[in-house]
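what's the 3D shape of this:
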Amino acid sequence: MHAVSPPGQAFALDLSGLRSPGITVWSAWDSGIVLGVGALKELGDRRGEIKSMRTHPDHLRKGVGTAILDHLIAEARLRGLTCLSLETGTGPIFEPALAMYRSRGFRSGAAFADYDASAFNQFMHLSL
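Okay, here's the model as predicted:
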């Protein structure tokens, strides 16, 4: 994401960020090969954030991201969260992910948590 985002506008977590308290990471595998990952960050107040959704380039458009997103939504419901939010970028490279989020009911909305709105980023929310 850093390569396609303006400086200071990529908020993807590295490994140390994913190890932070309140963040749970899941991965999808097939025959010992990682297909994709996604994380759920608990924000408090029964709110959560989708973090670090990634599908390996060799497995794009095969349903990996959708399967991980469905799992994160189900897990958020199990944890009693009432809203899931995410921050992502704008531009053609983000359109497939945006379509996936919209297909699951996410809608565009205001900045949340510690994010500041910019011309590059956008925010989506799903009521659970």
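
all contacts plus neighbour counts: C-alpha atoms, from now on.
OK.

buried sites along the strand or helix carrying Phe123?
Under the criterion of DSSP states H and E, Phe123 resides in strand 122-127. Neighbour counts over strand 122-127 (16 or more other C-alpha atoms under 10 Å) mark Gln122, Phe123, Met124, His125, Leu126 as buried.

got the buried residues for stretch 110-123?
Ala111, Phe112, Asn121, Gln122, Phe123.

typed the wrong thing, it's stretch 75-84
Ala76, Leu81, Cys83, Leu84.

so which of the residues you listed is the closest to Thr24?
Ala76 (10.8 Å; C-alpha to C-alpha).

which SS class is that closest one?
Under DSSP: H, G, I helix; E, B strand; the rest coil, the three-state class of Ala76 is helix.

filter the buried residues of stretch 75-84 down to just the ones in strands.
Among the buried residues of stretch 75-84, the ones falling in strands (DSSP state E) are Cys83, Leu84.

could you dump the buried residues of stretch 110-123 into JSON lines and include distance to Pro96?
Shown next, in JSON lines, are these (distance: C-alpha to C-alpha, whole Å):
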{"residue": "Ala111", "distance to Pro96": "21"}
{"residue": "Phe112", "distance to Pro96": "23"}
{"residue": "Asn121", "distance to Pro96": "15"}
{"residue": "Gln122", "distance to Pro96": "14"}
{"residue": "Phe123", "distance to Pro96": "15"}
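
which pair in those has the greatest spatial separation?
Between any two of these (C-alpha to C-alpha), the greatest distance is 11.8 Å, for Phe112 and Asn121.

now Ala12: closest residue in space, sequence neighbours ignored.
Ser52 (5.5 Å; C-alpha to C-alpha, 6 or more residues apart in numbering).

my bad, should have said Arg77
Per C-alpha to C-alpha, 6+ apart, closest to Arg77 is Leu128, 6.6 Å.

to compare against the first, here's another:
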Amino acid sequence: MPNTSLKVTSFRYLAQLEQHLKPMLNVLLLEGMEEDIMEIRIDDLSGSEINGLLQEHLNNMHEISPPESVHALDLSALKSPDVTLWGVWIEGELAGCGALKKIGPSHGEIKSMRTSQNHLRKGVAANLLAHILQESRRRQYTRLSLETGTEPEFQPAHRLYERFGFEACAPFGDYNEDPNSVFYTRVLQQFSPA
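Next comes the predicted model:
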């Protein structure tokens, strides 16, 4: 009689591995199409480039959404010990940024995702999102969530998050229902061959 438990375990492991690697493969395909090398590194928020990009982000959020529906973090909130912010650099130029906020022992939230106008459609957000997913797993988070807007300007973000396996969900943490907000979440599996 064949050992079916080994086959089931192997199949589950492969399914978990595929779910984990699929977003990474999408990013690798994007990177292969780009000649520019991206460097993702933690930013201490002291540079004028990152401050300018984050101010542009806040200004844009206030232009698009009503004030009560803007949940973007300001500089002081981004300096909180429970927030890590990364900058994406291409050939010495800041191309984008994104943050990971700890909102529970095993739950993280994506904040302040922004690509500079000069680097749109180069895979900056996809590479950064893959990095944040990897870091969330390293921190052993089991869930990663985010809030974004419902206005047409946010449609590219919706497509990106959905491509990376995020699903619409109810408000989480301190958020409330808001017609100008959509919430996404993704379960993060800490896979192992056992």
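
let me see the TM-score of these two.
Superposed pair, TM-score by TM-score structural alignment, normalised by the length of the first structure: 0.97. Supporting alignment: 128 aligned residues with a C-alpha RMSD of 0.8 Å.

what's the spacing between Trp89 of the second structure and Ile40 of the second structure?
6 Å (C-alpha to C-alpha, to the nearest Å).

show me what Leu53 of the second structure aligns to in the first structure.
Taking TM-score structural alignment, Leu53 of the second structure has no aligned residue in the first structure.

surely Leu53 of the second structure and Ser116 touch.
Yes - with contact defined as C-alpha atoms under 8 Å, Leu53 of the second structure reaches Ser116; the gap is 7.0 Å.

shared neighbours of these two, anything?
Common contacts of Leu53 of the second structure and Ser116 (C-alpha atoms under 8 Å, 6 or more residues apart in numbering): Gly96.

from the neighbour counts alone, determine which of the two ranks first.
Neighbours per residue (other C-alpha atoms under 10 Å) separate Leu53 of the second structure from Ser116, with Leu53 holding more: 21 against 17.

contacting residues for the more buried one?
Contacts of Leu53 of the second structure (C-alpha under 8 Å, 6+ apart): Gly96, Arg114, Ser116.

between those, which sits nearest Ser69 of the second structure?
Nearest member of those to Ser69 of the second structure, counting by C-alpha to C-alpha, is Arg114, at 17.6 Å.

give the contact list for the aligned partner of the closest one in the first structure.
Aligned by TM-score structural alignment, Arg114 of the second structure pairs with Arg54 of the first structure. Arg54 of the first structure sits next to Gly36, Val37, Gly38, Gly65 when contact means C-alpha under 8 Å, 6+ apart.

these two touch, right, the last one and Pro57?
By that I understand Gly65 of the first structure. No - the criterion here is C-alpha under 8 Å, and Gly65 of the first structure misses it with Pro57 at 11.3 Å.

neighbour count: the two, which is higher?
Legend: neighbour count by other C-alpha under 10 Å for Gly65 of the first structure and Pro57, higher for Gly65 (24 against 9).

give me the element the counterpart of the more buried one in the second structure is part of.
With TM-score structural alignment as the criterion, Gly65 of the first structure lines up with Ala125 in the second structure. In this assignment (DSSP H and E), Ala125 of the second structure forms part of helix 124-138.

and that helix, how far out from the chain's middle?
Taking C-alpha atoms, centre = their mean, to the nearest Å, the mean C-alpha location of helix 124-138 of the second structure is offset from the chain mean by 6 Å.

mean per-residue distance, it to the first structure?
Superposed on the first structure, helix 124-138 of the second structure shows a mean distance to its aligned partners of 0.3 Å (mean C-alpha distance after the TM-score superposition for the first structure).

just checking, what packs against that helix?
helix 4-33, strand 93-104, strand 107-115 (3 or more C-alpha pairs under 8 Å, 6 or more residues apart in numbering; DSSP states H and E).

now do that helix against strand 93-104, angle only.
Orientation note: helix 124-138 of the second structure sits at an angle of 30 degrees relative to strand 93-104 (axes from the mean of the first three to the mean of the last three C-alpha atoms, to 10 degrees).

okay, which residue is most central for the second structure?
Leu129 (3.8 Å; C-alpha atoms, centre = their mean).

circling back to that earlier point, so who does the residue nearest to Ala12 of the first structure touch?
By C-alpha under 8 Å, 6+ apart, Ser52 of the first structure lies in contact with Ala12, Leu13, Val37, Gly38, Ala39.

and for the match of Gly65 of the first structure, nearest residue in space, chain neighbours not counted?
Thr115 (6.5 Å).

so the one you found sits against Gly123, correct?
No - counting by C-alpha under 8 Å, Thr115 of the second structure sits too far from Gly123 to count as a contact (9.4 Å).
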